[in-house]
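Chemist: Predicted model, plus sequence, below.
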Amino acid sequence: MSPNLGGALLMMASMAAFTLNDTLIKLTAGALPLFQLIFLRGVITSALILALSGRLGPMHLRIDRRDWGLIALRSLSEIGAAYLFLTALIHMPLANLTAILQVVPLSITLASALVFREPVGWRRMLAIAVGFTGVLLIVKPGAEGFTIWSLYSLLAVLCITLRDLTTRRLSRGVPSMSVTLVTSLVVMTAAGLGSLSDPWAPVTGELALLICSASVFVLGGYFFSIQVMRVGEVSFTAPFRYTGLIWALLLGWLVFGDWPGPLTLIGAAIVVTTGLFSLYRERRLLAS
């Protein structure tokens, strides 16, 4: 198996794992207060990371002050992303929410140009503009299909963009699993404090199974996404992140009986197409 093929398979496995995590969390159907749900998942995920320390990659806390500041900012953005995304997930069809999140690569490219002055040609800027038009078709602002949960999903995109931009600024020597562990612990602690504002709901056996399974899949998603960075060319493997939308369409239909309307599908196709074009242009520029 070539490195690029291995990287593509790892990227698809990562997207499948993350989408299965989303599906399991959505199956809890709001039976638990959100902060309690995030806290319990965080406890299990953090315990799994510590138990598998060294097997998922190097892990240490010998990190300089600059990187600690970036990790703190990344953790804060992850708290916002977790709260906004999971709130939207419970109330929105899985495929619709996943389709909106496919705009993240475009939003990162735009933010990189605005914040870090990275060069972005007119073709990619046009692709970004068209991609955000696709998002408008999905969320349908001003129409009956637009809800407060659509706004939550858009705010989640902003938090995820900030998180990923911060990750890009980390020094190469900072272990990915150290960042993952610290982020998991910070989100777990924040959710634990937030859960004190509401009475805890009893956790049935079925809910416990869903949360434990979700924790395993989210850790699998992290692991596969880290391995992707070590196998194959990033420019080749990155487009396979859009397979997450295929998983969301299938699982949303099979598990919840949801299938997006024509406008949502058209918007998703526009977002994916413009994202792929942006990646293609980036690869061409790197090769030249």
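Modeler: Noted; the coordinates are in hand. Numbers count the residues shown, from 1 in each chain.

Chemist: Only C-alpha atoms from now on, for both contacts and neighbour counts.
Modeler: OK.

Chemist: How are the helices of the stretch 101-250 of the chain distributed by residue range?
Modeler: Under the criterion DSSP state H, counting those that start in this stretch, helices of the stretch 101-250 of the chain are mapped to 104-115, 122-139, 148-168, 176-195, 205-228, 234-237, 243-256.

Chemist: Can you list the buried residues in the first one?
Modeler: When burial is assessed from 16 or more other CA atoms under 10 Å, helix 104-115 yields the following buried residues: 104, 105, 106, 107, 108, 109, 110, 111, 112.

Chemist: for comparison:
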Amino acid sequence: MSNPRPTALIAFLVGSVGIATFSGMDAVMKGLVIALGIYPTMLWRMLSGVAMSGLLFAARPVRPARSTMRIHLVRGILTVVMAMLFFWGLAKVPLAQAIALAFIAPLISLFLAAAFLGETIGRKTILASLIAFAGVLLIFTGQARADLGHEAMLGSIAILVSAICYAVNIILMRSQALVAGPIEIAFFQNLIVAVALLLAWPLFGGASFPPADQAPFVLLAAFLSTVSLLLLSWAYARAEASYLAATEYTSFLWAMLFGWLVFRETVSPFTLAGAALIVAGCFLAARRPQDVTPSLEVAA
């Protein structure tokens, strides 16, 4: 009988790489939303994602069961609301601050996992999340001292609402990963979100093709999003949502790096101190896979 501990730790590492990839996509999307607007950016990214994931899915097509299709549909619709709010807010606040605000999601997901998935939350997992969240509070305290204006406040509120949606999304990701493969998940999520955005075309007045200088970035965002979906789906099939939720905290470190490299956003001492707590919390969670018992062992 296989030992679940190495599987849980590997899932944690793969999930962390998936979060890093997703953070890179956030940086690309921030630039695109500023240049093109939220609706055209989302629409063309999702359509590009359908094409990319569709090629993989066509090689080994699967007809989902009705119950599985319901999960695909619910998560896809939730993703539309979550992503529109997040990327709209992202264009109005610094990248690191946006990710810091979104860190309320993993804490909410811990309790949702216990309520809806019947997962047992280990005390060390809760402690790791609280340490990491203390880092987020420290960061937000430092950033609150800066007057970012009314638009930044609205952006922050949009990100907080998006974070609540994302907490539910984390739980759905675990349920989805237990009944569907990574390629199937990536394809149907891209497809459902793209269809929902196309149906909303009249509300947003349409969307012209992205300019030639922005088209490569749209494709890059779609590629990074698809890769992230594949990695996270693989990880969530092998470890519980309450355990993997701690990987979300690593996204701040990437946001800090990408925000500085791409947008020249400064990093305060509060941010650095908070990041240290985030790393400590994630390290504690990664070193304690015995706190969870993955309910499914899947062959690679």
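Modeler: On my side now, so go ahead. What you see is a predicted model; the values in this text were computed from it and never measured.

Chemist: okay, the buried residues of helix 104-115 of the first structure in TSV with distance to residue 50 of the first structure next?
Modeler: Shown next, in TSV, are the buried residues of helix 104-115 of the first structure (distance: CA to CA, whole Å):
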residue	distance to residue 50 of the first structure
104	29
105	30
106	34
107	33
108	30
109	33
110	36
111	34
112	33
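
Chemist: and of the helices of the stretch 101-250 of the first structure, who's closest to residue 98 of the first structure?
Modeler: Closest of the helices of the stretch 101-250 of the first structure to residue 98 of the first structure is helix 243-256, at 6.0 Å (criterion: CA to CA).

Chemist: relative to helix 122-139, how tilted is the helix or strand that comes right after the closest one?
Modeler: Downstream of helix 243-256 of the first structure, the next assigned helix or strand under DSSP states H and E is helix 262-287. In terms of direction (axes from the mean of the first three to the mean of the last three CA atoms, to 10 degrees), helix 262-287 of the first structure departs from helix 122-139 by 160 degrees.

Chemist: Which one, of the helices of the stretch 101-250 of the first structure, ends up nearest to residue 45 of the first structure?
Modeler: helix 205-228 (5.2 Å).

Chemist: mean deviation of that closest one from the second structure?
Modeler: On superposition with the second structure, the mean distance recorded for helix 205-228 of the first structure (mean CA distance after the TM-score superposition for the first structure) is 2.0 Å.

Chemist: Just list what that helix packs against, helices and strands only.
Modeler: If contacts are counted by 3 or more CA pairs under 8 Å, 6 or more residues apart in numbering; DSSP states H and E, helix 205-228 of the first structure sits against helix 3-27, helix 34-51.

Chemist: Kindly provide the distance from the alignment partner in the first structure of residue 191 of the second structure to residue 150 of the first structure.
Modeler: In the first structure, the residue paired with residue 191 of the second structure is residue 185, using TM-score structural alignment. According to CA to CA, to the nearest Å, residue 185 of the first structure and residue 150 of the first structure sit 28 Å apart.

Chemist: and if you look at residue 202 of the first structure?
Modeler: Remark: distance between residue 202 of the first structure and residue 150 of the first structure (CA to CA) = 29 Å.

Chemist: What's residue 165 of the second structure aligned with over in the first structure?
Modeler: Using TM-score structural alignment, residue 165 of the second structure lines up with residue 159 in the first structure.

Chemist: What about its match, how many residues nearby?
Modeler: If you count neighbours by other CA atoms under 10 Å, residue 159 of the first structure ends up with 23.

Chemist: Same question for the one 5 residues further on.
Modeler: Residues within reach of residue 164 of the first structure, counting by other CA under 10 Å, total 16.

Chemist: Assess the claim that it and residue 108 are in contact.
Modeler: Yes - taking CA atoms under 8 Å as the definition, residue 164 of the first structure is a contact partner of residue 108 at 7.5 Å.

Chemist: one step back: between residue 185 and residue 150 of the first structure, who's got more neighbours?
Modeler: Comparing residue 185 of the first structure with residue 150 by other CA under 10 Å, the one with more neighbours is residue 150, at 22 against 19.

Chemist: For that one, which residues are in contact?
Modeler: The contact partners of residue 150 of the first structure, taken as CA atoms under 8 Å, 6 or more residues apart in numbering, are 88, 92, 97, 139.
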